[in-house]
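Enquirer: Quick one: sequence and predicted model below, then my questions.
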Amino acid sequence: MLRPTLKAIHHVAIICSDYPRSKRFYTELLGLVVIAENYRHERDSWKLDLALPNGNQLELFSFPNPPPRPSKPEAQGLRHLAFLVEDVAEFVAYLTNEGVTVEPIRIDEFTGKDFTFFQDPDGLPLEIYQC
């Protein structure tokens, strides 16, 4: 039997500590488009589906009192979520103007592309990477 192939990443799911703050960060600051927003009464939880320009999705969840997760760069688990951008320096200037702390821009030693890291409101590591 032939091995079926994966086509793409459909979505990445994030649990946030402050739903309105994280919703604003991902929609207003990063510009992701809302596909659907649903409140799940039985779980006292919001689920926000956000569209990335390439068709992938980001799911943002809220739960009452979620435990914090260590997100050190080298901890086990998801290391970071990377977004492609046309111009890393331009995006850094935008984020900085919006009060987001951004690491210095680095060059990928293998591709020669610019990239850098910043954090979402819960400290989750995000990367912007030059197309």
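Expert: Received, thanks.

Enquirer: can we go C-alpha only for contacts and neighbour counts from here?
Expert: Fine.

Enquirer: quick one, helices of the chain?
Expert: 19-24, 88-97 (DSSP state H).

Enquirer: Only the buried residues of the longest one, if you could.
Expert: Neighbour counts over helix 88-97 (16 or more other C-alpha atoms under 10 Å) mark 88, 89, 92, 95 as buried.

Enquirer: can you tell me which residues contact the closest residue to the second one other than its chain neighbours?
Expert: Nearest in space to residue 89, with sequence neighbours left out and distances taken as C-alpha to C-alpha, 6 or more residues apart in numbering, is residue 105 at 7.5 Å. Under the criterion of C-alpha atoms under 8 Å, 6 or more residues apart in numbering, the contact list for residue 105 reads 88, 89, 114, 115, 116.

Enquirer: Structure two is appended below for comparative analysis:
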Amino acid sequence: MLLSSIHHVAIICSNYEKSKQFYVDILGLEVIHEEYRKERDSYKLDLRIGDHSQLELFSFPNPPKRPSYPEACGLRHLAFRVDDIQQVCQKLTEHGIEVESIRVDPITNKRYTFFQDPDGLPLELYEE
């Protein structure tokens, strides 16, 4: 096999501070490194997800909006594995984040649901 795992996923946000607060304070991702790149007028924030994955959060001046939800070509959504989907949904709801009803995957019989980040990026919770 050529590929062994996903190292990171990169997201460009429209409001860096709002997205940083969402991913760090609400979702609880750990900050690895944060840097302001003056030549690009851009922040780059590396966040840890579990033991082996990372999320890179970027800010750029005037990024284009996502074409549609969620059926635009390219990344459809980002899914996070969770141990207790009900607990995570409750925490998100307490922070005013709208979460769809929990569904059951007909193939795996695992529970999952969707919510959005501050820019409307579709995010999934998938219970293991």
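Expert: Right, received. Where do you want to start? Treat the numbers as computed from the prediction; the structure is a model and nothing was measured.

Enquirer: ok so, going back, which of the helices of structure 1 sits closest to residue 121 of structure 1?
Expert: helix 19-24 (6.2 Å; C-alpha to C-alpha).

Enquirer: and the closest one, how far from structure 2 on average?
Expert: The superposed helix 19-24 of structure 1 is, by mean C-alpha distance after the TM-score superposition for structure 1, a mean 0.2 Å from where its aligned residues fall in structure 2.

Enquirer: From the contact counts, what lies against that helix?
Expert: strand 57-62 (3 or more C-alpha pairs under 8 Å, 6 or more residues apart in numbering; DSSP states H and E).

Enquirer: matching residues in structure 2 for the strand it packs on?
Expert: Using TM-score structural alignment, strand 57-62 of structure 1 lines up with residues 54-59 of structure 2.

Enquirer: first to last residue in stretch 100-116 of structure 2, what's the distance?
Expert: 10 Å (C-alpha to C-alpha, to the nearest Å).

Enquirer: what comes up buried for that stretch?
Expert: Result for stretch 100-116 of structure 2 [16+ other C-alpha under 10 Å]: buried residues 111, 112, 113, 114, 115, 116.

Enquirer: quick one: contacts for the second one?
Expert: In this case it means residue 112 of structure 2. Residue 112 of structure 2 touches 85, 102, 103, 104, 105, 124, 125, 126, 127, counting by C-alpha under 8 Å, 6+ apart.

Enquirer: My read is that residue 29 of structure 2 contacts residue 47, right?
Expert: Yes: here residue 29 of structure 2 reaches residue 47: they are 5.9 Å apart, a contact under C-alpha atoms under 8 Å.

Enquirer: Between these two, tell me which one has more neighbours.
Expert: residue 47 (23 against 19; other C-alpha atoms under 10 Å).

Enquirer: Name all residues that make contact with the residue nearest to residue 36 of structure 1 when sequence neighbours are not counted.
Expert: Nearest residue to residue 36 of structure 1, sequence neighbours excluded (C-alpha to C-alpha, 6+ apart): residue 49, at 5.2 Å. Shown in contact with residue 49 of structure 1 (C-alpha under 8 Å, 6+ apart): 34, 35, 36, 37, 57, 58, 59, 60.

Enquirer: Look up how far residue 47 of structure 1 lies from the third one.
Expert: If you measure residue 36 of structure 1 against residue 47 of structure 1 using C-alpha to C-alpha, the figure is 8 Å.

Enquirer: What is the neighbour count of the spatially closest residue to residue 62 of structure 2 that is not a sequence neighbour?
Expert: Once flanking residues are discounted, residue 62 of structure 2 sits nearest to residue 14: 7.3 Å by C-alpha to C-alpha, 6+ apart. Here the number of neighbours of residue 14 of structure 2 (other C-alpha under 10 Å) works out to 18.

Enquirer: same question, the one 10 residues further on
Expert: When neighbours are counted by other C-alpha under 10 Å, residue 24 of structure 2 registers 14.
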